[in-house]
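K.L.:
Got a sequence here, can you model it:
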Amino acid sequence: MAVIDNSETIGSLSEAGAGDFFALLKPRVMSLVVFTAFAGLVLAPGHVNPVLAIIAILCIAVGAGASGALNMWYDADIDAVMTRTARRPIPAGRVQPQEALAFGVTLSVFSVAILGLTVNWFSAAFLAFTIFFYAVVYTMWLKRSTPQNIVIGGASGAFPPMIGWACVTGGVSLDSIILFLIIFLWTPAHFWALALFKMKDYGAVGVPMMPNVAGAASTKRQIFLYAVLTAFAAVAPAFTGLASFGYGIASGILSAIFVAYAVLVLKMPESDERMAPARKLFAYSIFYLFAIFSALMVDRFAGAISAGLGLA
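P.N.:
This next block holds a predicted model:
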């Protein structure tokens, strides 16, 4: 495994620009976190002051970015080897590891403290636990020790809608747990599809992703299983009262397509070096999650408008 030698740079500061530190925040991952947290805030029963809602989303975004910075600090050695991550700020030499560590810790403390002081301490504690889970439990422990890293570690990416919900209610509920389950069950199918066509990269750095440990055939079966479970979770809000029957139809169609892509991956021949079905599933999975949470929010807004007009 390649390790970055920072012996000559420790104690010195880089000439990194604002864009390099922004890249440490993993903005694409942050966008998903912000979006699902906002959905949790919108879907939660009750009301929250709009200013406090904005502060809450900003704190969750900063907390997610802090997690990303701490992840990049710890994973700089393997990031330098993998083609997908070699140009990240630390392995590329634009940001020093100690800078990324200080940046991540500072943002973590700041985001949790502001959320607690302005919104409520339950949601702040939840955010702190999420940062810890991603940076320590997943990044430092699970990622390099078990092929179940994505399954267990995926919880950190599934907590944001629950945090958004807690910002409004001060607690959790069955519906917020369902929002968690949608993302939690979606994560293995999403990341293992990526791992199938990035198998060599993960093998080169010794990260025990499922395809490298259990083989492609077993991974494809598990992708299909998790896709089916995700479909059930995605439709569930229509049966708990969180969403309408119309949402149930929309989520059912979106989920059927998701499962169909998983079937194509399941049938994908070993000789397919490009692994086109896996690439298509990975791409659709991103759209799918955004579409599901968008449908939930549209359904909620439509219901509120109908109630306001006396149509409900």
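K.L.:
From here on, just use CA atoms for contacts and neighbour counts.
P.N.:
Fine.
K.L.:
Would you check how far apart the residue nearest the centre of the chain and L127 are?
P.N.:
In the chain, the centroid-proximal residue (C-alpha atoms, centre = their mean) is G157; its distance is 3.5 Å. Taking C-alpha to C-alpha, to the nearest Å as the measure, G157 falls 11 Å from L127.
K.L.:
what does I54 give?
P.N.:
I54 is 16 Å from L127, by C-alpha to C-alpha.
K.L.:
Repeat that for I152.
P.N.:
Taking C-alpha to C-alpha, one finds I152 at 17 Å from L127.
K.L.:
These two - which one has more neighbours?
P.N.:
Between I152 and L127, counting by other C-alpha atoms under 10 Å, L127 is the more crowded of the two (27 against 18).
K.L.:
The more buried one sits in which helix or strand?
P.N.:
Using DSSP states H and E, L127 sits in helix 121-132.
K.L.:
Next: I152.
P.N.:
helix 149-153.
K.L.:
now for that helix, which elements pack on it?
P.N.:
helix 174-197 (3 or more C-alpha pairs under 8 Å, 6 or more residues apart in numbering; DSSP states H and E).
K.L.:
Report the buried residues of the helix it packs on.
P.N.:
For helix 174-197, burial by neighbour count (16 or more other C-alpha atoms under 10 Å) applies to 175-176, 178-197.
K.L.:
How about A231: what's its closest non-neighbour residue?
P.N.:
Among residues not flanking A231 along the chain, S255 sits closest, at 5.0 Å (C-alpha to C-alpha, 6 or more residues apart in numbering).
K.L.:
give the contact list for that neighbour.
P.N.:
230-231, 234, 288 (C-alpha atoms under 8 Å, 6 or more residues apart in numbering).
K.L.:
And H190, by the same measure?
P.N.:
Counted by C-alpha under 8 Å, 6+ apart, H190 has contacts 281-282, 285-286.
K.L.:
To check against the first, give me the structure of this:
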Amino acid sequence: MSDTSIASENTARADYGSARASDYFALLKPRVMSLVVFTGLVGMAVAPGDLHPVLAFTALLCIAVGAGASGAINMWYDADIDQIMERTKNRPVPSGKVTAGEALAVGVSLSVASVILMGLAVNLVAATLLAITIGFYIFIYTMWLKRRTPQNIVIGGAAGAFPPMIGWAAVTGNVSVESLVLFAIIFFWTPPHFWALSLWRDIDYANAGVPMLPVVAGREATRRQVVIYSVLLFPIAVMPYFLGYAGIVYGLGSAVLGGVFLFGAVKVWLKKDEKSAKQLFAFSLLYLFLIFALLLGEAIVKGLV
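P.N.:
Alright, predicted model coming up:
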């Protein structure tokens, strides 16, 4: 029996009405959503200008719902490989808690609603960027790149980099160099983050037929790419200071964090062990949070002075 048939059989076992609210919430990938909302908030906070608190909340709600909708559609499409991988087999669709059809319906409905609300309540630029983000994640990453190329994370990572641009556009109504730098920070952070994970989950990806870089090019090539992208990330993350929309605290903090990140990447390259890859993966999450927390903290202090 094919993987698709197995997935269909499992998802068909879900009993309509038996799914709990928590199962539907899990469809939205809440951990990913929380990071998306946070970076979107930072984009709004550092943007020049003001946005009414109600509109700001609405914009963040639309970003959150759009991200969750993308996650639900991703789970619908990837049900067959999700049930094979240890990391994803307990998700609502492969575990049979929610049917694939329900996941698709939830994802499509929330996608449309979030974009329309953003356009009507905030502005068309932010709504357009949100629509591009959802479409990119679903059609470009999930349906096209993920199963076809080891560059899936590199190109597909753009979807996760849009939220601060959307937040910026919600306030300003435009896209600027400053918001593109925020995009670039997440874009160049994504490959070393996910490749660190794939270095110790490569068997999982191989079993599912997902051509992650370690599966296709080997672990040594992946380690080199982790270092290369970490080197590229370092100056990009410091750029908000040199462009003048972040202060000295951010400038120094981002340099220190970038140095630690690069040290971890080099350690992965030299030591070639699972422990180093796990450590870099864990730190990469903290790194991104702290980078954007520094931007947010400075914006709050600036607003109080």
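K.L.:
ok, and what's touching the helix holding I152 of structure 1?
P.N.:
133-134, 137-138, 142-143, 184-185, 187-188, 191, 209.
K.L.:
From the residues you listed, pick the one nearest F22 of structure 1.
P.N.:
Y134 (18.5 Å; C-alpha to C-alpha).
K.L.:
Surely the closest one and G65 touch.
P.N.:
No: Y134 of structure 1 is not in contact with G65 according to C-alpha atoms under 8 Å; the separation is 11.2 Å.
K.L.:
So for those two, which sits in the more crowded spot?
P.N.:
G65 (29 against 23).
K.L.:
Next, find the distance separating that one from V29 of structure 1.
P.N.:
In terms of C-alpha to C-alpha, G65 of structure 1 sits 8 Å off from V29 of structure 1.
K.L.:
With L101 of structure 1 instead?
P.N.:
19 Å.
K.L.:
Which of the two has more residues huddled nearby?
P.N.:
L101 (17 against 14).
K.L.:
on that earlier part again, in structure 2, which residues correspond to the helix holding I152 of structure 1?
P.N.:
Taking TM-score structural alignment as the measure, structure 2 aligns residues 152-156 with helix 149-153 of structure 1.
K.L.:
and what of stretch 230-241 of structure 1?
P.N.:
So stretch 230-241 of structure 1 sits over residues 233-244 in structure 2, by TM-score structural alignment.
K.L.:
Specify, as a residue range, where stretch 76-84 of structure 2 falls in structure 1.
P.N.:
The aligned range for stretch 76-84 of structure 2 is 73-81, by TM-score structural alignment.
K.L.:
end-to-end on the matching stretch?
P.N.:
14 Å.
K.L.:
neighbouring contacts of it?
P.N.:
So stretch 73-81 of structure 1 is contacted by 1-4, 72, 85-88, 90-92, 97-98, 100-101, 139-140, 201, 204-205 (C-alpha under 8 Å, 6+ apart).
K.L.:
ditto for stretch 230-242 of structure 2
P.N.:
178, 181, 184-185, 188-189, 192, 246-248, 250-251, 254-255, 258-259, 261-262, 265, 291.
K.L.:
average gap between it and structure 1?
P.N.:
For stretch 230-242 of structure 2, the mean deviation from structure 1 after alignment is 0.9 Å (mean C-alpha distance after the TM-score superposition for structure 1).
K.L.:
Residue in structure 2 paired with I54 of structure 1?
P.N.:
Aligned partner of I54 of structure 1 by TM-score structural alignment: F57.
K.L.:
Would you mind measuring from its match to L117 of structure 2?
P.N.:
With C-alpha to C-alpha as the criterion, F57 of structure 2 and L117 of structure 2 are 12 Å apart.
K.L.:
just I153 of structure 2 next, same as before
P.N.:
29 Å.
K.L.:
Mind checking which of these two has more residues around it?
P.N.:
Neighbour comparison, I153 of structure 2 and L117: the larger count goes to I153, with 22 against 16 (by other C-alpha under 10 Å).
K.L.:
Please tell me how far that one sits from L233 of structure 2.
P.N.:
For I153 of structure 2 relative to L233 of structure 2 (C-alpha to C-alpha), the value is 15 Å.
K.L.:
Quick one: the helices in the stretch 201-312 of structure 1, in order.
P.N.:
Listed in chain order, the helices found in the stretch 201-312 of structure 1 under DSSP state H, counting those that start in this stretch are 210-214, 216-235, 237-240, 245-266, 276-308.
K.L.:
Now tabulate those helices in TSV and tack on distance to G164 of structure 1.
P.N.:
Shown next, in TSV, are these (distance: least, C-alpha to C-alpha, whole Å):
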stretch	distance to G164 of structure 1
helix 210-214	31
helix 216-235	18
helix 237-240	17
helix 245-266	21
helix 276-308	13
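K.L.:
Which of those sits closest to I60 of structure 1?
P.N.:
helix 276-308 (17.2 Å).
K.L.:
who does that closest one touch, helix- and strand-wise?
P.N.:
Helix 276-308 of structure 1 packs on helix 27-43, helix 174-197, helix 245-266, going by 3+ C-alpha pairs under 8 Å, 6+ apart.
K.L.:
List just the one of those helices that sits closest to W121 of structure 1.
P.N.:
helix 27-43 (15.7 Å).
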